[in-house]
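>>> Sequence unavailable; structure follows:
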C-alpha cells in the first residue's frame, strides 16, 4: 500500500468552506445552507408577487411596486394593501416561526418526529383557542393568551411525564403523541357541545385557515413572533451544544435543564402564537427542518435554514390553497397532503439507501 502524501488541505465536510476576512476574522461557512437561505428568500419574493397578483381581481405585476410605493391606483390599492399583502406577510412570518419551532423540538428530543404538531403542543394550543372561540367570545387577545396557556400546559404535561428517568427523545415523542390524541378527543367533545354556527367556524378554523386574515391580526402577532425569534436565536448556540448529548453539553458549560426548558418555552410560544391566529397548521414544523438538513447536508439544523425552508413551504402551500382548485381551501389541508407525500417519499428514500 502506497501512502498518500499530505496535501495541506483540511476537509471541513460537504458544503463547508473556510473564510477569512482581513486576516484576523475567520470561520467555516456551510455554502449549501447559505444557498438554501438565498433560494428561499428569492422563492418567497416570487410567491408573494404571485399571491398579490392572482385572484378574482387580477393585479398586473407592473402595478404592484407603484402601489407598495404609495401610488393611488384606486380599488387595486385596497386589494393589494388590505386584502392580499397581510396574508402574504403572514404566510412568510408564520412559516418561519413554525420552521424554527420544529427545529427546536427536533433538537431537544433528538428525534426526527419531534415536531409540535406531532407531540401535542399544537393540540394544546388549539384546545385553548377553541375554549376562547366557543365559550369566551373569541377576541384576539383572549384567543392568543389561552392558546399560549394550552400549549404550555401540554408541554408541561409531556415534559413531566417524559423526564421521570431522564429525558429520552423516543419517550418524549411517544408520550407527546398520546397527549395529542387525548387533546384531539377533548377538542372534538368541546366542538360537539357548541352551537352549530360556532362549531362550524371552529372546525373550519381548526383546519388552519388564513382566508380572512388582516393587518389587525398580522401586525401584533408578527411583532410578538419577532421578539420570540430573537430569543430563539440567542439560544441557538446552546441548542447545538445540547445535540451533542447532556454530558457533553454540561462539560462545555451548558446548564442542561434550564436551557432545555427555555428552548421548549420558545418553541411552544412560536407554535401557540401562530395557532391563535390561523389554527393549527400541520407538517410545516416537521418538514422544514428535514428539508433544511437534507439540502445543507448537515447532521443538525440551523434555525436560519429551518426558518427559510418553513417560510417558503407555507407561502407556497397557501398560494396552492388559493388557486389550485376553483374554490379556496384552508391552507392546513394543503400542508397535510404535501406533508404526507413528503413523509412517504422520505421513508421510501431512506429504505432504498444502502446501509453502510
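That came through fine. The shown structure was predicted, so the numbers you read here are calculated from the model rather than taken from an experiment. Numbering: from 1, shown residues only.

>>> alpha carbons only for contacts and neighbour counts from here, please
Fine.

>>> Quickly find the element holding the residue nearest to the spatial centre of the chain.
By Cα atoms, centre = their mean, the chain has its centre lying nearest to residue 98, at 1.3 Å. Element membership of residue 98, judged by DSSP states H and E, is helix 85-109.

>>> Show me what that helix packs onto, helices and strands only.
Secondary-structure packing of helix 85-109 (3 or more Cα pairs under 8 Å, 6 or more residues apart in numbering; DSSP states H and E): helix 31-53, helix 169-192, helix 215-242, helix 256-278, helix 284-296, helix 303-323.

>>> quick one, the last one and helix 85-109 angle?
In this case it means helix 303-323. Counting by axes from the mean of the first three to the mean of the last three Cα atoms, to 10 degrees, helix 303-323 lies at 140 degrees to helix 85-109.

>>> hang on, the earlier thing: which parts of the helix holding residue 98 are buried?
For helix 85-109, burial by neighbour count (16 or more other Cα atoms under 10 Å) applies to 85-109.

>>> ok, now stretch 69-84?
76-77, 79-81, 83-84.

>>> End to end on it, go ahead and measure it.
This stretch, stretch 69-84, spans 16 Å end to end (Cα to Cα, to the nearest Å).

>>> where's the nearest residue to residue 138 once chain neighbours are set aside, which helix or strand?
Nearest non-adjacent residue to residue 138, counting by Cα to Cα, 6 or more residues apart in numbering: residue 132, 4.8 Å away. Using DSSP H and E, residue 132 sits within helix 121-135.

>>> Could you point out the helix or strand that follows that helix?
Beyond helix 121-135 toward the C-terminal end (DSSP H and E), the next one is helix 140-162.

>>> Who are the packing partners of that next one?
helix 121-135, helix 169-192, helix 256-278.

>>> And those helices: which comes nearest residue 222?
Nearest of these to residue 222, taken as Cα to Cα: helix 256-278 at 9.1 Å.

>>> Of all the residues in that closest one, which ones are buried?
256, 259-260, 263-278.

>>> Turn the helices and strands packed on helix 85-109 into JSON lines, columns for distance to residue 117.
Putting these into JSON lines (distance: least, Cα to Cα, whole Å) gives the following:
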{"stretch": "helix 31-53", "distance to residue 117": "23"}
{"stretch": "helix 169-192", "distance to residue 117": "8"}
{"stretch": "helix 215-242", "distance to residue 117": "18"}
{"stretch": "helix 256-278", "distance to residue 117": "9"}
{"stretch": "helix 284-296", "distance to residue 117": "7"}
{"stretch": "helix 303-323", "distance to residue 117": "14"}
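
>>> adding another structure so you can compare the two:
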C-alpha cells in the first residue's frame, strides 16, 4: 500500500525589520540600517572634502594635489604651511566636533529631549568655570587645562544629576535643573573674569567663546586617547540607546536597569564634552545641532552615534573655515559662528516644543 505524498510547506523566511540588511561576518550576523549607512558614508565624504578645502585655503593658497602629497608623507615645499600650521588645527577641530556630536547624542538619548545637550545642562559651563578659575589663579598651561576642564565638567554633571534625581531621572526635570546650574556657573565665571588679571581675562574670554586658533597636537592628543579608550564603551552605548528610548515601564518589564544604564550613558557623554571643552573651549551648540541633524537625515529610531560624530566634525570644520576666511584678515573664534547658527535653532526648537504642548500632542 502506497502512502500519499505529504505536501510540505516551505520554511518561513527569517523576518528582519524594514530598512535593514543582514551582514554576515564569519559565523556572526548583524543588522545594518541601509539609510543610516548611506548617510554616514555621505557625511564622511563631506567631512573629507571640507578638510581638504580647509588645508588648501588660508593666507596662501595650496593646491589640493600638494595637500594630498603632504598628507601621504611625500616631500613637498608646502610641508610647513600644510603639515605644521594647518593640519594640527584641523585634527583638533575634527576630534572636538566628533566628541561634541557623540556627547550630545548620548545626553539627548538619556533625557529623551532634543533640548538637552552638554552646553544647555551645565557640563560645558562647569568645565569653563573650572578652567577660568584655574587661569585666574595663574594656571595657564594648555597641557594642564584640559584635565581641569574634565574635573569641572564632571563636577557640574554630578551636581545636576544629584539635584534632578527624585527616585528616578525625569527628562524635563533633568533639563530644567541643568539650565539653572548653567546660569549659576556662568555667573561664577563672570565673577572670576572681573577679579583676574586683565591679560588673563582676555585670554579666558577668547577660550570661553570656543576657538581653534593656536590649537595643535598638544590639545588633540588627550582627546584622541580618550576617544580611543572609550571605543568599547561607545559600542555598548550604541546598544544601550535602544533600552533608554523605551518608556520606563516597558524597559523595566524587559529587565533593564534604567538607573545604571542612564548613568553610564551620561558619564560617557560628560567625559567627551569635558575633554572637548578643554581642547578648544566650549564651542556652543555643536552638541545640540549635530545629533538632531544626524537623526533627521538617518530617520532611525535612536540617534545614530557615528553620524552624530561625523556631523559634529563637519559643523566645526565648516564654521572654522568660515570664521577664518569670511571676515579676513580678522579671524573670528569658531564658537561665534556655531552660536550664530545654534541660538536661532534653539529658539525655534523651544517654540516648536511649546506649540506641540499647546496642541496637546
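It's in. Since this is a predicted model, take the numbers as computed values, not measurements.

>>> looking at the second structure, where would I find the counterpart of the helix holding residue 98 of the first structure?
Under TM-score structural alignment, helix 85-109 of the first structure corresponds to residues 87-111 of the second structure.

>>> with the first structure superposed, average distance for the matching stretch?
On superposition with the first structure, the mean distance recorded for stretch 87-111 of the second structure (mean Cα distance after the TM-score superposition for the first structure) is 0.9 Å.

>>> What's the local residue count around the corresponding residue of the second structure for residue 46 of the first structure?
When the second structure is aligned by TM-score structural alignment, residue 46 of the first structure is paired with residue 49. By the criterion of other Cα atoms under 10 Å, residue 49 of the second structure has 14 neighbours.

>>> can you check residue 197 of the second structure too?
15.

>>> what's the spacing between the counterpart of it in the first structure and residue 183 of the first structure?
Superposed on the first structure with TM-score structural alignment, residue 197 of the second structure falls opposite residue 195. Counting by Cα to Cα, the gap from residue 195 of the first structure to residue 183 of the first structure is 20 Å.

>>> just residue 157 of the first structure next, same as before
12 Å.

>>> Please apply the same query to residue 291 of the first structure.
Residue 291 of the first structure is 29 Å from residue 183 of the first structure, by Cα to Cα.

>>> And residue 22 of the first structure, by the same measure?
Residue 22 of the first structure is 56 Å from residue 183 of the first structure, by Cα to Cα.

>>> of these two, who's got more company?
Counted by other Cα under 10 Å, residue 22 of the first structure and residue 183 do not tie: residue 183 has more neighbours, with 22 against 6.

>>> Now for the residue nearest to the centre of the first structure: which residues touch it?
270-271, 274, 284-285, 307, 310 (Cα atoms under 8 Å, 6 or more residues apart in numbering).

>>> how many other residues sit next to the nearest residue in space to residue 53 of the first structure that is not next to it in sequence?
Spatial nearest neighbour of residue 53 of the first structure, excluding adjacent residues (Cα to Cα, 6+ apart): residue 59 at 4.6 Å. Neighbour count of residue 59 of the first structure, defined by other Cα under 10 Å: 19.

>>> Residue 58 of the first structure too?
So residue 58 of the first structure, with other Cα under 10 Å, has 12 neighbours.

>>> Look at the counterpart of it in the second structure and tell me its secondary structure.
Aligned by TM-score structural alignment, residue 58 of the first structure pairs with residue 61 of the second structure. Secondary structure, DSSP: H, G, I helix; E, B strand; the rest coil: residue 61 of the second structure is coil.

>>> Okay, residue 61 of the second structure and residue 124 of the second structure: tell me how far apart.
Applying Cα to Cα to residue 61 of the second structure and residue 124 of the second structure gives a distance of 35 Å.

>>> now swap in residue 153 of the second structure and tell me
Taken as Cα to Cα, the span from residue 153 of the second structure to residue 124 of the second structure is 6 Å.

>>> Now list whatever residues contact both of those two.
By Cα under 8 Å, 6+ apart, the residues touching both residue 153 of the second structure and residue 124 are 273-274.

>>> Same drill for those two, tell me which one is more crowded.
Per other Cα under 10 Å, whichever of residue 153 of the second structure and residue 124 has more neighbours is residue 124, with 34 against 31.

>>> Residue 268 of the second structure - nearest residue in space that isn't next to it in sequence?
According to Cα to Cα, 6+ apart, the nearest residue to residue 268 of the second structure is residue 103 (7.3 Å).

>>> Determine which two of the contacts of residue 98 of the first structure are furthest apart.
274 and 307 (13.9 Å).

>>> list the residues that contact both of these two?
With Cα under 8 Å, 6+ apart as the test, residue 274 of the first structure and residue 307 both reach 97-98.

>>> quick one: which helix or strand includes the equivalent of residue 301 of the second structure over in the first structure?
Under the alignment (TM-score structural alignment), residue 301 of the second structure maps onto residue 299 of the first structure. Assessed by DSSP H and E, residue 299 of the first structure sits outside every helix and strand.

>>> Count the residues that sit near residue 299 of the first structure.
Neighbours around residue 299 of the first structure, by other Cα under 10 Å: 9.

>>> Over to residue 196 of the second structure?
18.

>>> My guess is residue 282 of the first structure contacts residue 336. True?
Yes - checked against Cα atoms under 8 Å, the pair residue 282 of the first structure and residue 336 is within contact range at 5.9 Å.

>>> more neighbours, these two?
The neighbour count for residue 282 of the first structure versus residue 336, taken as other Cα under 10 Å, is higher for residue 282 (26 against 17).

>>> what's near enough to touch the residue in the second structure that that one lines up against?
Matched to the second structure by TM-score structural alignment, residue 282 of the first structure sits across from residue 284. Counting by Cα under 8 Å, 6+ apart, residue 284 of the second structure makes contact with 119, 209-210, 335, 338-339, 342.

>>> gap between residue 284 of the second structure and residue 27 of the second structure?
From residue 284 of the second structure to residue 27 of the second structure the distance is 44 Å (Cα to Cα).

>>> How about residue 119 of the second structure?
Distance from residue 119 of the second structure to residue 27 of the second structure, by Cα to Cα: 43 Å.

>>> residue contacts, the residue nearest to residue 150 of the second structure when sequence neighbours are not counted?
Leaving aside its chain neighbours, residue 150 of the second structure sits nearest to residue 274 (4.6 Å; criterion: Cα to Cα, 6+ apart). Residues near residue 274 of the second structure by Cα under 8 Å, 6+ apart: 123-124, 127, 146, 149-154.
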